[in-house]
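Asks: sequence unknown, structure follows:
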């Protein structure tokens, strides 16, 4: 069997939870041939492979969104009236009103001419009509080029040569999802869509906060990502979700409920269990660890603010931030500057390290994210018998609090509330017996529900099912 994994902004260039998940999947399924189709930002940020890819990854193909440019010459495309309406619905229609079957047929038909269409008369007229309808106060050519900049990367991706595979498997909606949708339709192969987080909601949060998107265009960009998610949900043979709350969100965003299967993440219980047995503890120090990428969505600044408060009350506290610092250099510099401005001691950015070499020395772990799915960092910490203080995002509450009155494996605090996080950390420091009890509860929960063997068994069955059926095309 040959599976094409379509990754966006992660494997194999950016370390993190999703990338670790891909590495585990490919390594464990040694009898499956994988093609990695990676959608990256630009070569400067994402060119160095951060993982030792197993031999069954037969091809790595990378599409750099930031390195494509419009050709100065393009050919006129004579479109039928029906095709014009399909393009108009995609660009200017409401997401729920688009005929996705016709849209996919349109993309398949014009796959090698999409850039010509973008620069052609039909696209121009559609944007002009939309400009008038919205009564935009922007100069028209600014409006037009905003739409071209929106659809140009998408159309270039869809024009790429399609790798052969028995199953196409996208790890998010967005660009990866619509690419998987279109190639599965064109090749008439099954399409599996896995969502670790809810891409549409994450992009909506990004756009609302973004300064690169002018206020007049924010709604247009949000609708654009909703359209891409809808086409992926409609085309997918199976959609997987990590937990019930995310499944509910997928249904709200237009995914047919009958397609969704909940498959939680899993970790190597035995490997991390050895760390729990080695933990000795140093009464002269209170070591706090954070395993994360230093990027805005992880809200490292709130963590630093919380630690500054903790340090005043607990001089023995030490904070070790473990993870990639190079993905967003500007944000990393801002975090370092915040540490200096607060004049807080004992904050260490360790960069990309072997986490297992450090967890045995930790007393408590933190997660301060403003958005998550079902974090592998929490599962790994729980497997190592470590308690957590985490924000109330994604499945963090479900992981740490369990269900039906189970013993907690940590404490949940509100998003962006440094005072609440600081209080929770101090509570854990002043209640060592309770802290030990939380670590033990987390270890039990992972052993019972979140072993890597469980999720691998589910995906093995899915791959076998989809590979045997071979009828992924024309599902919309």
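Replies: Thanks, I have the structure now. Just so it is clear, the model here is predicted, and its values are computed rather than measured.

Asks: C-alpha only now, for contacts and for neighbours.
Replies: Fine.

Asks: count of neighbours near residue 255?
Replies: 22 (other C-alpha atoms under 10 Å).

Asks: assumed it was part of a strand.
Replies: No. Applying DSSP: H, G, I helix; E, B strand; the rest coil, one finds residue 255 to be coil, outside a strand.

Asks: hang on, it packs against residue 228?
Replies: No. The criterion here is C-alpha atoms under 8 Å, and residue 255 misses it with residue 228 at 12.0 Å.

Asks: need the overlap of contacts for those two.
Replies: Common contacts of residue 255 and residue 228 (C-alpha atoms under 8 Å, 6 or more residues apart in numbering): none found.

Asks: helices of the stretch 1-150 of the chain, start to end?
Replies: Ranges of helices within the stretch 1-150 of the chain are 17-28, 81-92, 100-109, 114-118, 121-134, 140-158, based on DSSP state H, counting those that start in this stretch.

Asks: ok, and here's another one to check against it:
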């Protein structure tokens, strides 16, 4: 292994003498690893679906070494390992976005450029030219400026210092006349962009063969640049569409609304919102071509990503997965419970319903509470457990609790908070997901593994998981394992719950199909084998001297870009062949 020295006190990542986050090397040494996982505010310090997937990838590839690059806001963010990181994780590198951790940025002045008026003017026009080229689909001029003025290992001047110069502000104002912002507003908005870019580009990352980002945005920008600086490769996995979700949040829109790369030019929004839309969209367009491969959880996400600028990089559809035999006990209990259900009859049964998600607006719990009101009025005997973190959106949580009380539903709805879901799978008959935004929730697969049918909104990968045709290895086309409905329709949710709970034959077919679909299409051994193959494609296991020549390696700064994939027609998504045998990879937790 190659070790690199790093003094946290020198780059602002950790104050001298500070208590380091779990997994950060106390001596500042970061060994070279096979794969550096790049995350935003998730693994290993926050629980959630993406964190669980990353943990499975790491534990499922025990012969590889990993590092974690964890992007978060500041030193007050969570810093305690919640997963008991596996032994093949060598380190955690924490990157802070807040400028409180980067005083060298805020103290910079135009004089630090060491340029005269004419040179600053030329650089200003060059920067605007590069941004306009990016908007037209060409990222090389921006990457050249990043190499010269941002990336720690190659920069010759502090590009961010240009922002405070009269030359830049005048150039930007004259060449971007339709922004609808005052010069002061423009300055502060651009300062935010520069500061965020500096936070992820301003220090050289530890060496890895593959930098695997699990979202676009800042994680992709960091990973793509780290691959360039360290002659590695950049792999991108989009669990959900970061750009779409971020822009919809900014504009207060429903989270399932599509977003395209043209929208910042056409939406009727203010200048500042338009600037932020452009920032997120163009950051994605800058990074997409840098990835040697991009993976998605379901095919429809690929089509949406194309509209956001995904180009001709190799695209793979790799769903999440579970170790199916870990759910054998819960499934056996489900089959016993179904036999008892037949004996007592559906009308006498008290149906055990469960919501498993964060209590936040995009997950739709308020809608589900309304569905419970409707079902009670219709006479259904039921109890709903609400399981998941309640602290992420306190105001919304209080609204949900107040609505339960207002409707007099306290005796049929219990808010249980965060629990170990696997220990309680035999407690529930039906899994309900009223969400407005998902990728492929691992909990959906876990409930399926236990034979629990689903009623879910039509978001993310839920339709192909629950409803679309899946062919078993014996050629049987499996039945649906539940119902899929439009988001935001409590009446339809109640209708579908009632449809399942009034027909024991339908319930049993969905239960058996849930288990069969999980066994057939969402086997974690095959998922981890798929990622392992992509890591090898990116250069893992090869001498570093050869890594620059493999299909995924990125070029060093200053080396002209190859024409790889830039003039080909966009490739169709590659669906993983789930009938293939996994190559013996361990998925032990």
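Replies: Happy to help now that I have it. Note that the coordinates shown come from a computational prediction; the quantities given were computed from them, not determined experimentally.

Asks: drop the TM-score for these two in here.
Replies: Remark: TM-score between the superposed chains equals 0.91 [TM-score structural alignment, normalised by the length of the first structure]; 472 aligned residues with a C-alpha RMSD of 2.6 Å.

Asks: strands of the stretch 351-500 of the second structure, start to end?
Replies: 351-356, 382-387, 413-417, 430-433, 454-457, 482-485 (DSSP state E, counting those that start in this stretch).

Asks: those strands: which one's closest to residue 134 of the second structure?
Replies: Ranking these by proximity to residue 134 of the second structure (C-alpha to C-alpha) places strand 454-457 first, at 36.3 Å.

Asks: residue range for the closest one in the first structure?
Replies: Residues 388-391 of the first structure are matched to strand 454-457 of the second structure when aligned by TM-score structural alignment.

Asks: which other residues reach that stretch?
Replies: 364-370, 378, 381-382, 396, 400, 409-415, 421, 424-425.

Asks: kindly recompute the last result at 7 Å.
Replies: 364-369, 396, 409-415, 424-425 (C-alpha atoms under 7 Å, 6 or more residues apart in numbering).

Asks: for it, give me the average deviation versus the second structure.
Replies: When the second structure is superposed, stretch 388-391 of the first structure averages 0.5 Å from its matched positions, counting by mean C-alpha distance after the TM-score superposition for the first structure.

Asks: what comes up buried for that stretch?
Replies: By neighbour count on 16 or more other C-alpha atoms under 10 Å, the buried set for stretch 388-391 of the first structure is 388, 389, 390, 391.

Asks: same question for stretch 417-425 of the first structure.
Replies: Those buried within stretch 417-425 of the first structure under the rule 16+ other C-alpha under 10 Å are 418, 419, 420, 421, 422, 423, 424, 425.

Asks: mind putting the residues you listed in CSV, distance to residue 193 of the first structure included?
Replies: As requested, these are exported to CSV (distance: C-alpha to C-alpha, whole Å):
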residue, distance to residue 193 of the first structure
418, 36
419, 39
420, 36
421, 35
422, 38
423, 40
424, 37
425, 37
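
Asks: count of residues packed around the aligned residue in the second structure for residue 107 of the first structure?
Replies: Alignment note: residue 107 of the first structure maps to residue 146 in the second structure; criterion TM-score structural alignment. Look at residue 146 of the second structure: counted by other C-alpha under 10 Å, it has 22 neighbours.

Asks: next one: residue 244 of the first structure
Replies: When neighbours are defined as other C-alpha under 10 Å, residue 244 of the first structure has 15 of them.

Asks: from residue 405 of the first structure, how far off is it?
Replies: According to C-alpha to C-alpha, to the nearest Å, residue 244 of the first structure stands 18 Å off from residue 405 of the first structure.
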